[in-house]
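Visitor: coordinates only, no sequence provided:
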């Protein structure tokens, strides 16, 4: 089994990385940054997002696993004091053809600009916001006009990302086994000209939404933790990716709702 580590860069994460390398020596685990079978993220949720985008071109063969060293690690199954147990469980999988994994849907974004089309994948969410002025955009669902939006912006999230920015916008939490995307408004303005639904919308697989921003509008686009300002966007199509999924190694059970409770409700 080939593995690599993506770590946050703080002292605790660096020390855990070195400790992990020492633990797996002689286990038959091979350090391979170029084409690993397993990517270990040591840090926070942002570290997992970095790991995902670093290896987004190899999703069909890579599984991710996380150790969180911060206050909140929603993507991580493991705590720092469990690193020996994780190393041992990985050792037991050496030689097995199939690592135990769960697969979750991703958001596909097709952006048409004045110079062509770009396709990207998001693990958590994609957002677009107006720069210096409010965002104005027509929203279509399945090629039919749905609403004319004006406000701070729009957030489109995956089920995994429903617990992130989407949650702060009042969106619903969606179990990641459900193949869907969610569209949530960011401070919409409602008057005689611009009318919006006022609540998040969940679209199933095989549905899509198209966003047509006002021509030449200067926008801030975010893809998980990556940000770019653009003024040449013609349209944006969002849908559940028909081809790609993210795989997480599950060396032990960690139910989604238990994860939600630990992240947002538990006080101890």
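Guide: Nice, thanks for sending it over. The structure presented is a predicted model; accordingly, all values stated were derived computationally and were not measured.

Visitor: please count neighbours and contacts with C-alpha atoms only from this point.
Guide: Will do.

Visitor: which residues of the stretch 151-268 of the chain fall in strands?
Guide: For the stretch 151-268 of the chain, strands defined by DSSP state E, counting those that start in this stretch occupy the ranges 180-188, 201-204, 208-213, 219-223, 226-230, 233-249.

Visitor: and the angle for the longest one with strand 219-223?
Guide: What that stands for is strand 233-249. If you take axes from the mean of the first three to the mean of the last three CA atoms, to 10 degrees, strand 233-249 sits at 20 degrees to strand 219-223.

Visitor: and strand 233-249, what other elements does it pack with?
Guide: strand 63-68, strand 101-113, strand 180-188, strand 208-213 (3 or more CA pairs under 8 Å, 6 or more residues apart in numbering; DSSP states H and E).

Visitor: that one versus strand 63-68: what angle between them?
Guide: Using the same axes, to 10 degrees: strand 233-249 against strand 63-68 is 80 degrees.

Visitor: just give me how far strand 233-249 sits from the chain centre.
Guide: Here strand 233-249 is found 10 Å from its chain centre; the criterion is CA atoms, centre = their mean, to the nearest Å.

Visitor: the first one too?
Guide: In terms of CA atoms, centre = their mean, the centre of strand 180-188 is found 15 Å from the chain centre.

Visitor: so what touches that strand?
Guide: 105, 107, 149-159, 162, 166, 169-171, 196, 198-205, 239-240 (CA atoms under 8 Å, 6 or more residues apart in numbering).

Visitor: give me the angle between it and strand 101-113.
Guide: 50 degrees.

Visitor: before we move on, the earlier item: most tightly surrounded among the helices and strands packed on strand 233-249?
Guide: Highest mean neighbour count among the helices and strands packed on strand 233-249 (mean count of other CA atoms under 10 Å): strand 63-68, with a mean of 25.

Visitor: surely residue 136 and residue 149 touch.
Guide: Yes: between residue 136 and residue 149 there is a contact under CA atoms under 8 Å: 5.7 Å.

Visitor: who's more crowded, the two?
Guide: residue 149 (26 against 22; other CA atoms under 10 Å).

Visitor: doesn't the more buried one belong to a strand?
Guide: Yes: counting by DSSP: H, G, I helix; E, B strand; the rest coil, residue 149 is part of a strand.

Visitor: tell me the contacts of the closest residue to it other than its chain neighbours?
Guide: Leaving aside its chain neighbours, residue 149 sits nearest to residue 137 (5.2 Å; criterion: CA to CA, 6 or more residues apart in numbering). Residues near residue 137 by CA under 8 Å, 6+ apart: 148, 149, 150, 211, 212, 213, 214.

Visitor: try this one next to it:
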């Protein structure tokens, strides 16, 4: 890690948090690291807070491929993207200096709306009705029609995204070492007119998922990209593929994804 010395901190502008961070800032500089003001100049980007802050840090720094991301928890709660605690920052710095860190690579999805704008997602993409009315979506896998969905919406989750909203909707938790993404239904209707699989399903990294919104008067669903919501007028299609991008994060040894899942849920 000797060649990675430029640190960029992403955190909320909160007086109490900034006060807690001052000893960390002083410590990393004493240990030979440099704190930069622009994320473009960093080779290690450190988010402080929780999983939501980590997702925002990755999104706001444009899913950098040439740097490492580190998550520091502000509290003693368990998080899936945060390996370190703000009260034990010396452990993080010591590990970086002594190369005790391992690098994990998290899959990312590419999400294209109306065959125009493309976004990246580290966690999940959701499409939900913006009004008290079901949304109808034709689901295609590799250009072959799979099902017509009617219900509250769909979740398309990366492996790391399967532990959140996806899990609460009875989706499976997937090992992030598996290059894939998962589709989970939200309150689907199954009757003589509409018939869905009725369970989540997992697509391999070379698959293409295409969702076509049926224009039946509910043409303004909400699109959630990680923890940001977008209201896009006249959504017609959403195409999801696994990206060739990978978010590189650092972790302590003996602190695997499954260690954190066990710590969080069991």
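Guide: Good, I have the coordinates. From a predicted model like this one, the values you see are computed outputs, not experimental measurements.

Visitor: still on that earlier bit, closest one to residue 83 of the first structure out of the contacts of residue 137 of the first structure, please.
Guide: Distance to residue 83 of the first structure across the contacts of residue 137 of the first structure (CA to CA) is lowest for residue 211, with 44.2 Å.

Visitor: the closest one contacts residue 138, correct?
Guide: Yes: in terms of CA under 8 Å, residue 211 of the first structure counts as a neighbour of residue 138; the distance is 5.8 Å.

Visitor: which parts of the first structure are helices?
Guide: Taking DSSP state H, the helices of the first structure run over residues 11-23, 45-54, 83-93, 165-168, 256-264.

Visitor: report the aligned residue range of the second structure for the last one.
Guide: Think helix 256-264 of the first structure. Using TM-score structural alignment, helix 256-264 of the first structure corresponds to residues 257-265 of the second structure.

Visitor: what do you get for the shortest one?
Guide: Alignment note (TM-score structural alignment): helix 165-168 of the first structure is matched to residues 165-168 of the second structure.

Visitor: that stretch: average distance to aligned residues in the first structure?
Guide: Overlaying the first structure shows stretch 165-168 of the second structure at a mean distance of 0.4 Å from the equivalent residues (mean CA distance after the TM-score superposition for the first structure).

Visitor: check the gap between the alignment partner in the second structure of residue 104 of the first structure and residue 152 of the second structure for me.
Guide: Under the alignment (TM-score structural alignment), residue 104 of the first structure maps onto residue 106 of the second structure. Separation of residue 106 of the second structure from residue 152 of the second structure (CA to CA, to the nearest Å): 28 Å.

Visitor: can you give me the neighbour number for residue 117 of the second structure?
Guide: With other CA under 10 Å as criterion, residue 117 of the second structure counts 9.

Visitor: need the buried ones from the contacts of strand 180-188 of the first structure selected in PyMOL.
Guide: Those of these that count as buried under 16 or more other CA atoms under 10 Å are selected in PyMOL with:
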select buried, resi 105+107+149+150+151+152+153+154+155+156+157+158+159+162+166+169+171+196+200+202+203+239+240
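
Visitor: residue at max distance from the center of the first structure?
Guide: Most distant from the centre of the first structure: residue 192, at 35.9 Å, with distances by CA atoms, centre = their mean.

Visitor: under the alignment, what does residue 52 of the second structure map to in the first structure?
Guide: Under the alignment defined by TM-score structural alignment, residue 52 of the second structure corresponds to residue 46 in the first structure.

Visitor: for that match, what are its contacts?
Guide: Residue 46 of the first structure makes contacts with residue 225, as judged by CA under 8 Å, 6+ apart.

Visitor: now swap in residue 114 of the second structure and tell me
Guide: Counted by CA under 8 Å, 6+ apart, residue 114 of the second structure has contacts 235, 236, 237, 238.

Visitor: so what does the first one match up with in the first structure?
Guide: Residue-level alignment of residue 235 of the second structure against the first structure, with TM-score structural alignment as criterion, gives residue 233.

Visitor: which residues does that match contact?
Guide: Contacts of residue 233 of the first structure by CA under 8 Å, 6+ apart are 111, 112, 113, 114, 213, 215, 216, 217.

Visitor: among these, which recur in the second structure?
Guide: Checking the contacts of residue 233 of the first structure against the second structure (both residues aligned by TM-score structural alignment, their matches' CA atoms under 8 Å), the contacts still present are 111, 112, 213, 217.

Visitor: tell me, what residue is most central in the second structure?
Guide: Centre-nearest of the second structure using CA atoms, centre = their mean is residue 123, 2.2 Å out.

Visitor: please tell me how far the spatially closest residue to that residue that is not a sequence neighbour sits from residue 240 of the second structure.
Guide: Using CA to CA, 6+ apart and skipping residues adjacent in sequence, the residue nearest residue 123 of the second structure is residue 161, 4.0 Å away. Computed with CA to CA, the distance linking residue 161 of the second structure and residue 240 of the second structure is 14 Å.

Visitor: also residue 180 of the second structure?
Guide: Taken as CA to CA, the span from residue 180 of the second structure to residue 240 of the second structure is 11 Å.

Visitor: which residues do those two both contact?
Guide: With CA under 8 Å, 6+ apart applied, the contact sets of residue 180 of the second structure and residue 240 do not overlap.

Visitor: about what we covered before: just the helices of the first structure: most buried one?
Guide: Greatest average neighbour count among those goes to helix 45-54 (a mean of 20), per mean count of other CA under 10 Å.
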